[in-house]
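Student: Okay, predicted coordinates and the sequence, questions at the end:
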Amino acid sequence: MAFLSDTEVNRIKSEITQDTSSLGKIYKSKKSQFENIAVNHSDVVKYNSDGWEEYTKPLKTKTPLRRLKGFFTKFEDDIWCQFYELGFRKISSKPILLPYSKNEGELEEINIVAIHDETIFIITCKANEVFSKAESFAEEFSTLKQKLDGFKKLFRQIYGDKYKVKYIFATHNIRFDLDSPDLEVLKSSKSFLYDNNAYSYINNIIKSYKSSSLYQFFGLIFKNELINLDKIEIPAVQGMMGNKKYYMFSIEPHLLLKMGFILHRTKANVSEFPTYQRLLVPKRLKGITKFIDDGGYFPNSIIVNFNSSKHSIHFDASSKLTSSNSCFGTLKIPNSYGIAYIIDGQHRVYGYAGSKYLKNNTIPVVAFDGLDTIEQLEIFMDINENQKAVSPSLRLDLEEDLFWDSDRADSRIKALRSSITKELSNSNSSPLYNKISVGEDTSILTFKPFTIALSNSGLLPVAKGNKYSDDSIKYSLYDESNKDHNQEMTNAKSNIGILLKLSYDFVEQNYSDIFKREKYFIVSNRGTYAFICLIGSLNRFLIDENTLTKKSTPEERFEQIRKYLKALLDYVSDIPKEEEEKQLSLLGAGADIKWLRNFQSIVNKKYNEFNPADLIDWNERQNDELQDKGRKFGVEIEKFMKKSTLSRLKEIYGDKWELEIGSIKRDCVDRALQEDEKNHKEGLDKESSDWKDMFNINDYKTIIEKHWTKKPEKNNGNFKTFEDEFSINIGNGFNSKTDKIKWISIFNSHRNLWAHEGTKEKRLNKNEVEFLEMIHGHFYN
């Protein structure tokens, strides 16, 4: 007896639209953020009260109205549109009632049914308006297996046995605990949880892969599931490379596309971590397809790894040459989705997806069997390292997997920075959940500011090779004395992660207007650096005050930091408009440091005991009076050096003095000519530059060193040598010539701070001005 009556069969088939023209119109409607209706002119006011609005001229008998779709309707429509964009052309246009048994009344409303050549997807949609923890679906899922069995019988009766039937539970803004019983039910029923991450990922591959996105979609949804029981049998050569067994063969692109899968660096593949691949470049993909269709080919091999816990490959050797360790044979590959991870060559493989040669070309493949993902990652990095194919952001993301178990301390710290950043982005308990771009997932914050902030905050130690900086050890939340590196890495990740989550949560819960405002003082790339470094600065201060210790818990640490963060956030809540605009307009290199100093200054105004050395230094460099004083000393020192150096040369060598510094003179003449050329091009009517005005500090240093003890032939005893005039004891030893003129190198470095009048990027602090004053006193007192 049939599962369904003919009437029911016809009803269900009629509700699954397959007319391409109708589907196109439905897609256009569902893609819009508005729902549209046309009502009698007399009913417009009534509809206005329900949120409908006129958006175009009235028609003859009707008035077109529209209103924004509700969040659930919009989500349901977005899922529908995604399947249409994937290439599905048999889709239910509205929710459909499906019977799951022969008993009358045992029906389930399904939001979307989508059918492709060999697959049927049954999709239930659930959504929350704001991101929140899932309600229990225990009652709904208690009969899920029974219902799915019924749905499969239903569709096999209508469409035949060739179709794979898959249930998708599509959610938006719903968070499940990792040990959720509902997730266990979905897993046991071989259903797929299509959450925020999966939705975003599919959106991205649709944009990147266009018409070929369906292959990666199937690989994600049906990973390791058999397409059919027929194995793919291919002639192959088996060999060994680096103690790893591999196979070389040629295969039709359409077969590799079905069994292939790319481990994109995205939260949708989090169960597969470590992952490593970038999304395809759409323009490049289109160009490759055209290249293939025009007769082009790629002689180099695609590199894959067969990695399935359920369906393994098998090699039957047929012959082996005595002169080689390789052997010929037949490779038997399960006809399964997502078992061949494409390590290198994804553009070439997917370039065939839209090609006319999809089924009648073959492409060369080198296939490993059973590599773990770290080994795949290492191969990927080795291949791409010298090609600059790995983006900087992806490199930062990969550092956790590359360096976590490194023998070098500095590499392990890199891994920690990467891991902490991903924890802030990926953890459901984090206020920054999904707000940081990780791998191929893009968001409002980028990865790099977090790694830079963690490097400079002092929350992690500074290491070079296997040696830690002594000063950084005192304040970091990493115990370098723990020789169990994995345990200490895990501890530090947890401690720093909790501290930062508590700090950001404090902002979100108590200053929501500040937290929700993107590109503002906290949730922005500049704000990231300033906020995390401020937390590190407060941690150093409180340890120095003996309020905290290196062993304090994250909760204890936050409780002590809280009042200082409150001072910052109270000020930002009521910041003067002019100051707000000034800070937000800071761009480019150095803006993040300026924001940090501003944050520290705000806290210092409320709690003046918090006055870190870097803030003191910063304030000194902003002091115009101090800059003027240092600049005055510097100018006069340089004038003295020029006058004294040239006069001594003339006394020693007379008219031949210029010949003694021939190479320096040539450089100075060249500089003078360049200066004249620059003035000419800028339309400045100036006299030709004198080469004697073109000496720099290093020129004086060279002259002083070379002629250190030289005296004129006729010396009345009053002549001061360069050694006599320019030896200055700066407290770093005073034995060698190098010791005695060390001050010149320091003076030259300071010159870069005072020479550019008007800039606040390079300025002098109090110690540097005192140094200039001491050198000035040596020459003028």
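Tutor: Happy to help now that I have it.

Student: Could you use CA atoms for every contact and neighbour count after this?
Tutor: Fine.

Student: what packs against the biggest helix by length in the chain?
Tutor: For the chain, the helix reaching the highest residue count under DSSP state H is reported as helix 624-653. Packed against helix 624-653, as judged by 3 or more Cα pairs under 8 Å, 6 or more residues apart in numbering; DSSP states H and E, are the following elements: helix 657-660, helix 697-706, helix 742-754, helix 766-780.

Student: Swap in 7 Å and give it another go.
Tutor: Helices and strands touching helix 624-653, as assessed by 3 or more Cα pairs under 7 Å, 6 or more residues apart in numbering; DSSP states H and E, comprise helix 742-754, helix 766-780.

Student: now what about the longest strand anywhere in the chain, what contacts it?
Tutor: Counting by DSSP state E, the longest strand found in the chain is strand 119-133. Contact partners of strand 119-133, identified using Cα atoms under 7 Å, 6 or more residues apart in numbering, comprise 71-72, 76, 110-115, 163-176.

Student: Which of these fall in helices?
Tutor: Members of the contacts of strand 119-133 lying in helices (criterion: DSSP H): 71, 72, 76.

Student: Not counting its neighbours along the chain, what's nearest the second one?
Tutor: Leaving out its chain neighbours, the residue that sits closest to residue 72 by Cα to Cα, 6 or more residues apart in numbering is residue 127, at 5.9 Å.

Student: And the last one, by the same measure?
Tutor: Computed as Cα to Cα, 6+ apart, the closest residue to residue 76 that is not its neighbour in sequence is residue 125, at 6.3 Å.

Student: here's the one I want to compare it with:
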Amino acid sequence: PALSNIKIPAIKGKLGGHQYYSFVSTPRQLLKISFVNHRSLNDPEGAPAYQRLINKTRLSQISKFIQNGGFFPTNLLVNFTSKCRFEQITRNPSCDNAYGYLYLPSQYCSAWIIDGQHRLYGYASLNDHHLDQNIMVVAFEELDPTEEANLFVTINHEQKSVPKNLLDDLEGDLKWGSKKPSERIGAVASRLLSVLNEDLGEPLYGRITQQGITSTDSTCLTIPELKNGLRKSGLIGTSMRNNKEYLPGPLCGETDALTLERAREVLNGFFDLIRSANPEIWDAGRGGLLCTNISLQGYMLFLSSVISYWENKTNSNARELEPLDLLLKVNTYLDPIRGWLAKANFRKMNERFKIQYGSGAPSTYFYKLCQLVNPEYDDFCPTGYLEWLESQSAEKIAEADKQIKEISIIVNRIVFDTLKEVYGEEVSGYWHEGVKDKTIMSSAYQKSLDEPNRGLALENYVEFIEHKKIIERKENWPLFKEYFDIPELGEKGKTKNLKWMEKINELRRIPAHPTESRNYRKDDFEYIEYVYQKLITKTSIDFRGSTA
């Protein structure tokens, strides 16, 4: 009874041949009659079910957004499952619309949500004040579930979202003056990049892509990526204490407007020093690896590190220097890079700075820049540089590659020597009774067919990680425990300590599929050495001969 006779002003009309109503309601009213036909219900009467399950985290985020004063200026889209009562007051013949009062359905689950489930249910946990806020709704009447699903697909697939590039560009206007440090930094960064792109004759003039204009090899920079670089560098400030405190950066002024001008002057001058070292490579954009998203982010990190290095060394504050004076200090440490660039060609750039795209690419580029400066300023060692350098050591890499290869040989040799000893050397013995896994046997057989002239035994085609399945079989584990039971560093007491095989299998991919950015970490060298020494001790295999 509490749902009966709830009437609201509405417009009635037709859209796509279907009856619809446009009106304003409240979450309190709609939540009582709404329903989400999500796919996991598997209800034949609701087929085709098209909605995803409501996401709890997203609901929480939306609730917080509403509590902070947010609202949604877009329509909720629903379908009334039965015919609605509508009292017409007047009609507009020119657009075939009627104006009047709509009586909301008086049954639970009578308004099926087609689009906006999270927006509506984000109100569910809020107080009375929020439950009585206005929500705009477009409601169809007695749509078939298939038509509902088609509408859902149209909205979520055919309708394109606003590109991130445009949203990041707009942030400079929409968030300017924000009290939130992260938004403040984002707004200054967005506006700064727009200004740098419009500075006639300066290094970044016309190099940043604009919405709706196709990028080229030279116009290949994007605001989202460069904004990310500015944030990580801290040049125009850092957000501290869970976005409650703003820490100014070395390019900051007393106000955001002054920060914009100061950063503009310093960055134009800084990138001009880089461009002038080799204009041909700079102008090549993507092809030169000098004026790209990755490289410029790397140079921003470098600029920030050099300023910090100079401040610590001289007990000075960079913010007290005029832009030109700051550039003179920076140029001293930039000289080794500019000297290298002056002699570089496209081949040399490719050899040193060709980096696989990814979240760690700018940092890798930055460390490669540090490599050029460190020989002249040996105490210039930014955070993470020494660890990265150690991971690049050719000697260590060669040793790790060798150890991984020998680990694979040890495992294969021990596994099949043992199986042959226990089950017999015939294929019907060690292979069918010892291995016994049809998937492993089939895979090995297929690989042997791909190399018909090699004449190798089937065990030579077993993948490293497949040995783990053979070893941990209930019947086989007692045979192999003494060799392969290797606990993780600091761990004890597990029934089967074979986690190391999974880790070694992952590390095997580094030498097997090498790329510029796929390298061992410092911890990887230690781990490989640990496993290698354990296996050597347990198995007594000498690679100058055979099992001792």
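Tutor: Cool, the structure landed. Because the structure is predicted, anything quoted here is derived from the model rather than measured.

Student: Just give me the neighbour total for the residue nearest to residue 72 of structure 1.
Tutor: When neighbours are counted by other Cα atoms under 10 Å, residue 127 of structure 1 registers 20.

Student: Pull up the gap between the equivalent of residue 219 of structure 2 over in structure 1 and residue 591 of structure 1, please.
Tutor: The alignment partner of residue 219 of structure 2 in structure 1, by TM-score structural alignment, is residue 445. From residue 445 of structure 1 over to residue 591 of structure 1 the distance is 16 Å, taken as Cα to Cα, to the nearest Å.

Student: Is the nearest residue to residue 188 of structure 2 once chain neighbours are set aside in a helix, a strand, or coil?
Tutor: On the basis of Cα to Cα, 6+ apart, the spatially nearest residue to residue 188 of structure 2 that is not a chain neighbour turns out to be residue 172, at 6.1 Å. Each residue gets one of three states, and residue 172 of structure 2 gets helix by DSSP: H, G, I helix; E, B strand; the rest coil.

Student: more crowded one of residue 445 and residue 591 of structure 1?
Tutor: When residue 445 of structure 1 is set against residue 591 and neighbours are counted by other Cα under 10 Å, the residue ahead is residue 445, at 22 against 18.

Student: and that one, what does it touch?
Tutor: Residue 445 of structure 1 is in contact with 435, 436, 437, 524, 525, counting by Cα under 7 Å, 6+ apart.

Student: same thing but at 6 Å, please
Tutor: For residue 445 of structure 1, the residues meeting the contact criterion (Cα atoms under 6 Å, 6 or more residues apart in numbering) are 435, 436, 437, 525.

Student: now the last one: how far from residue 154 of structure 1?
Tutor: Remark: distance between residue 525 of structure 1 and residue 154 of structure 1 (Cα to Cα) = 53 Å.

Student: Equivalent analysis for the third one, please.
Tutor: For residue 437 of structure 1, the distance to residue 154 of structure 1 (Cα to Cα) stands at 43 Å.

Student: Same check on residue 329 of structure 1?
Tutor: From residue 329 of structure 1 to residue 154 of structure 1 the distance is 43 Å (Cα to Cα).

Student: Neighbour count for these two, which is higher?
Tutor: residue 154 (22 against 17).

Student: Using the three-state scheme, assign that one.
Tutor: Relying on three-state DSSP, one would call residue 154 of structure 1 helix.

Student: cool, residue 483 of structure 1 as well?
Tutor: For residue 483 of structure 1, the secondary-structure state derived from three-state DSSP is coil.

Student: what distance separates the start and the end of stretch 81-96 of structure 1?
Tutor: From its first residue to its last, stretch 81-96 of structure 1 covers 17 Å (Cα to Cα).

Student: how big is the offset of stretch 632-645 of structure 1 relative to structure 2?
Tutor: Taken against structure 2, stretch 632-645 of structure 1 registers an average deviation of 1.5 Å after superposition, with mean Cα distance after the TM-score superposition for structure 1.

Student: Where does that stretch end up in structure 2?
Tutor: Stretch 632-645 of structure 1 corresponds to residues 402-415 in structure 2, going by TM-score structural alignment.

Student: Go through that stretch and flag the buried ones.
Tutor: Burial within stretch 402-415 of structure 2, assessed by neighbour count using 16 or more other Cα atoms under 10 Å, is assigned to 403, 404, 406, 407, 408, 409, 410, 411, 412, 413, 414, 415.

Student: what's near enough to touch the first one?
Tutor: For residue 403 of structure 2, the contact set (Cα under 6 Å, 6+ apart) is empty.

Student: how does it look with 10 Å?
Tutor: Residues in contact with residue 403 of structure 2 (Cα atoms under 10 Å, 6 or more residues apart in numbering) are 397, 409, 525, 528, 529, 531, 532, 533.

Student: any idea how far residue 96 of structure 1 is from residue 17 of structure 1?
Tutor: 12 Å.

Student: What of residue 342 of structure 1?
Tutor: The span separating residue 342 of structure 1 from residue 17 of structure 1 equals 36 Å under the rule Cα to Cα.

Student: Pick out whichever of those two has more residues nearby.
Tutor: residue 342 (25 against 20).

Student: Now that one: which helix or strand?
Tutor: Assigning secondary structure by DSSP states H and E places residue 342 of structure 1 in strand 340-344.

Student: Which strands and helices lie in contact with that strand?
Tutor: Applying 3 or more Cα pairs under 10 Å, 6 or more residues apart in numbering; DSSP states H and E, one finds that strand 340-344 of structure 1 contacts helix 253-259, strand 260-261, strand 302-306, strand 363-369, helix 373-384.
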